[in-house]
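Trainee: just to be clear, the model below is a prediction. Sequence and coordinates:
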Amino acid sequence: MEQIVVLITGCSSGIGLSLAVRLASDPAKTYKVYATMRNLAKKERLLDCVKGLHKDTLEILQMDVTDQQSILDARHRVTENRMDILVCNAGVGLMGPLEAQALDTMRQILEVNVLGTISTIQAFLPGMKARGHGRILVTGSLGGLQGLPFNEVYCASKFAVEGVCESLAVLLQHFNIHVSLVECGPVNTDFLDNLQTAKPGEAALQRVDEHTRSLYHTYLKHCGMVFQNAAQDTDDVVKIFLEAIQSASPAFRYYSSDALLPLTSPKISAPDGLQYIRTMSKIIFSTNEKEEQK
């Protein structure tokens, strides 16, 4: 049987790396994985993880999702001249008071998370349409389903990705192409380490009013507790991707954890939006304030 051809973006670490390893290490050699990353200097970590298990199942390609020519060059290097499964996983984060964010930094987040995802899909979609077959999986986020304070630009980018995918899913069912979003909460990856975060003492943050800085400090403590108590391992998230990849009839939206569902339900049950805003504010700020007063 022909191998299933898979291309994954953002494979230098985290979910992308773990998914590439899992698929490329399949004993039956079911998949031919093209693992892409912007900086090939980071490929050694991926090679170390697969060890000798990747013969004929893995190729690592340089690909910058913000550079259209880079995407096209990577597509040209897919020797099978087809793409069965496209996994758009590359993404970056940004955290801090909105007033402290530089325009160039905000633009970079949108270019990677939104335009990078769109450009990657654009490059491979015509081939999938022509064959009448394909799957597109996109790494979604809790921040694409609900607003999170001090994550305005990141959430804006992930909300946009939700709209792109949902719009495409309506159309692409007519081409036998399945679109799936894997909605992730906190995950133990390098994403948090690589997150662009406004740090205490930075000049930009010092220009923000004192009350906002205090709330931001509380939010950072909340994030620390969430990652300590509720963050998932990448293997748990990879299992969800495998479910979407192997399903005969994949869902449009998968949740990496049931813990995400109660937070999204108020947005539907209370259309005025206030219940969610009050609930999220209480979860993030009230609990921490009470702990500080003990």
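Mentor: Right, received. Where do you want to start?
Trainee: hey, let's count contacts and neighbours off CA atoms from now on
Mentor: Fine.
Trainee: contacting residues for the nearest residue to Gln196 once chain neighbours are set aside?
Mentor: The shortest distance from Gln196 to any non-neighbouring residue, by Cα to Cα, 6 or more residues apart in numbering, is to Leu94 (4.7 Å). Going by Cα atoms under 8 Å, 6 or more residues apart in numbering, Leu94 touches 106, 109, 151, 153-154, 195-197.
Trainee: Met83 now?
Mentor: Taking Cα under 8 Å, 6+ apart, we find Met83 in contact with 5-7, 124, 127-128, 134.
Trainee: can you lay out the residues you listed as CSV showing secondary structure, neighbour count and distance to Leu72?
Mentor: As requested, the contacts of Met83 are exported to CSV (DSSP: H, G, I helix; E, B strand; the rest coil; neighbours: other Cα atoms under 10 Å; distance: Cα to Cα, whole Å):
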residue, secondary structure, neighbour count, distance to Leu72
Val5, strand, 21, 17
Val6, strand, 25, 16
Leu7, strand, 26, 13
Phe124, helix, 21, 9
Gly127, helix, 16, 13
Met128, helix, 21, 15
Gly134, strand, 22, 18
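Trainee: would you mind checking which of the residues you listed is nearest to Gln173?
Mentor: Gly134 (10.3 Å; Cα to Cα).
Trainee: what sits against the closest one?
Mentor: Here Gly134 is in contact with 83-86, 128, 176-178 (Cα under 8 Å, 6+ apart).
Trainee: format the residues you listed as a markdown table; extra columns: distance to Leu17 and secondary structure.
Mentor: Formatted as a markdown table, these follow (distance: Cα to Cα, whole Å; DSSP: H, G, I helix; E, B strand; the rest coil):
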| residue | distance to Leu17 | secondary structure |
| --- | --- | --- |
| Met83 | 19 | coil |
| Asp84 | 19 | coil |
| Ile85 | 16 | strand |
| Leu86 | 15 | strand |
| Met128 | 24 | helix |
| Asn176 | 28 | coil |
| Ile177 | 24 | strand |
| His178 | 23 | strand |
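Trainee: presented hereafter is structure B, for comparison with structure A:
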Amino acid sequence: VTFASSVLPRSGTSGAMVKSKKKVVLITGCSSGIGLSLAVMLAKDEKKRYRVIATMRDLNRKDKLVEAAGDAYGKTLSLAVLDVCNDESVKQCVNDIKGRHVDILINNAGIGIVGPVESITIEEMQAVFETNVFGVIRMIKEVMPDMKKRRAGHIIVISSVLGVQSLSALVCLVFAGVGFHDVYAASKFAIEGFCESLAVQLMMFNIKLSLIEPGPVRTDFEIKMIQEVKERECPGADPETVHYFKNLYLPSAINIFLAVGQTPKEISKVSFQAVYFSASLFIYLFRNLTNSLYAPIVALKYADESGDLSVNFFYHMLFNLGRQESTFSLRPRVNLSEKLN
């Protein structure tokens, strides 16, 4: 599931010239979590190869970032206001950058939602897509024309393993970390589809596009979301679904994050490598799973083109585990062309 390609320097561009100039890195969603960790990691790069512009909707939430940045703040790291859901905010942020020059765009801002789909309003679903999909697209649309003119740039999207295999989430290990992520998974599938298509076009302009795909991440964002969900009444959902959600998923969710979740720093290291390999070694990976544990589970999706294998497997692992009457089997493969004939 990892696709790699080598991108060589354009003719007339020396390696020394590439290394001597700081790369301008624009990162969204830096008030906490992965965005904060990655902004600090790049700003504190020992070789000082990057000038980081860390953004957030509300600069009143800058204290954690400023403290973590230390001496890098004001030198290799600066702050800017940015709301990825607002066209004018996006345009103003990029316009404020000298020459609108962004070498590396890292789309990190995102929101999550979990629960029975019947109990999630359309407005709540739209809010998730507004940030996770259209927010990313706004940012890409704003920097892409300038990158095309320069025939250089790197766009990185912090996606999710749920954008590759919506049923994965390490269910083989924890049995309950899957399900009830329908809307969030849909938003990640949407942006991954967008990026897979766009990446091919951008190659003509020497612009790289990379996906970073974490699984559970131990952040305040994740834990807070799970805790808030406990207060939900799940209106519109049937009692059986609510039972599974309340008594199977929620009691296990926090333990899952603590047991197998990665830290923001671990995710940032993978993202940092994507930046470094592309800028310094001229090697770039399109898809970057942050944890090798996900690889077999993701591969399960592609082992059977009908989809039965993964859907049935995860259903039995989640809902039928331990039931004596449960047997795991696939429907016989049907050749539709033969049936039609």
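Mentor: Sure thing, it's come through. Please read all numbers here as calculations on a predicted model, not as lab measurements.
Trainee: TM-score for this pair?
Mentor: For this chain pair, the superposition-based TM-score is 0.93 by TM-score structural alignment, normalised by the length of structure 1; 289 aligned residues with a Cα RMSD of 1.9 Å.
Trainee: and stretch 242-250 of structure 1, what's buried?
Mentor: 244-245 (16 or more other Cα atoms under 10 Å).
Trainee: same question for stretch 26-41 of structure 1.
Mentor: 29-38.
Trainee: sec struct for Arg278 of structure 1, please.
Mentor: Under the three-state scheme (DSSP: H, G, I helix; E, B strand; the rest coil), Arg278 of structure 1 adopts helix.
Trainee: what do you get for Ile156 of structure 2?
Mentor: strand.
Trainee: and Asp193 of structure 1, by the same measure?
Mentor: Under the three-state scheme (three-state DSSP), Asp193 of structure 1 adopts helix.
Trainee: count the neighbours of it for me.
Mentor: 10 (other Cα atoms under 10 Å).
Trainee: what does it align to in structure 2?
Mentor: Correspondence of Asp193 of structure 1 to structure 2, assessed by TM-score structural alignment: Ile223.
Trainee: point me to the helix or strand that includes the nearest residue to that match once chain neighbours are set aside.
Mentor: Nearest non-adjacent residue to Ile223 of structure 2, counting by Cα to Cα, 6+ apart: Ile254, 6.7 Å away. Assigning secondary structure by DSSP states H and E places Ile254 of structure 2 in helix 250-260.
Trainee: now do the strands in the stretch 1-150 of structure 2.
Mentor: 4-6, 23-27, 50-56, 77-81, 104-107 (DSSP state E, counting those that start in this stretch).
Trainee: can you tell me which of those is nearest to Ala303 of structure 2?
Mentor: strand 4-6 (21.0 Å).
Trainee: show me what that closest one is in contact with.
Mentor: Outside strand 4-6 of structure 2, the residues touching it (Cα under 8 Å, 6+ apart) are 282-286.
Trainee: also stretch 152-161 of structure 1?
Mentor: Counting by Cα under 8 Å, 6+ apart, 93-95, 98, 106, 109-110, 113-114, 117, 140-141, 143-148 sit against stretch 152-161 of structure 1.
Trainee: please apply the same query to stretch 63-82 of structure 2.
Mentor: 28, 30-32, 36, 39-40, 43-44, 48, 50-59, 89-90, 93.
Trainee: generate a PyMOL selection restricted to the buried entries among the contacts of stretch 152-161 of structure 1.
Mentor: Typed into PyMOL, the line below selects the buried ones among the contacts of stretch 152-161 of structure 1, using 16+ other Cα under 10 Å:
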select buried, resi 93+94+95+98+106+109+110+113+114+117+140+141+143+144+145+146+147+148
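Trainee: if we ignore the residues flanking it in sequence, what's nearest Leu7 of structure 1?
Mentor: Tyr34 (4.6 Å).
Trainee: OK, contacts around that neighbour?
Mentor: So Tyr34 of structure 1 contacts 5-8, 58-61, 78 (Cα under 8 Å, 6+ apart).
Trainee: out of these, who's nearest Gln206 of structure 1?
Mentor: Among the contacts of Tyr34 of structure 1, and counting by Cα to Cα, the member closest to Gln206 of structure 1 is Ile8, at 39.5 Å.
Trainee: alignment lookup: that closest one to structure 2.
Mentor: In structure 2, Ile8 of structure 1 lands on Ile27 (TM-score structural alignment).
Trainee: so its match sits against Leu42, correct?
Mentor: No. Applying Cα atoms under 8 Å, one finds Ile27 of structure 2 not in contact with Leu42, separated by 10.5 Å.
Trainee: intersection of neighbour lists for these two?
Mentor: Val52.
Trainee: what's the burial count for the counterpart of Val311 of structure 2 in structure 1?
Mentor: Mapped onto structure 1 by TM-score structural alignment, Val311 of structure 2 lines up with Ile277. Neighbour count of Ile277 of structure 1, defined by other Cα under 10 Å: 15.
Trainee: which residue lies nearest the spatial centre of structure 2?
Mentor: Nearest to the geometric centre of structure 2 sits Ser159, at 1.6 Å (Cα atoms, centre = their mean).
Trainee: pretty sure it sits against Leu211.
Mentor: Yes. Using Cα under 8 Å, Ser159 of structure 2 is in contact with Leu211, at 6.1 Å.
Trainee: quick check: neighbours shared by the two?
Mentor: Joint contacts of Ser159 of structure 2 and Leu211 (Cα under 8 Å, 6+ apart) are Glu192.
Trainee: would you list every one of the strands in the stretch 151-294 of structure 1?
Mentor: 177-184, 196-197, 253-255.
Trainee: please identify the most buried of those.
Mentor: strand 177-184 (a mean of 23; mean count of other Cα atoms under 10 Å).
Trainee: hmm, back to that, now do the contacts for the match of Val311 of structure 2.
Mentor: Counted by Cα under 8 Å, 6+ apart, Ile277 of structure 1 has zero contacts.
Trainee: if I look at it, how far off is Pro149 of structure 1?
Mentor: 10 Å (Cα to Cα, to the nearest Å).
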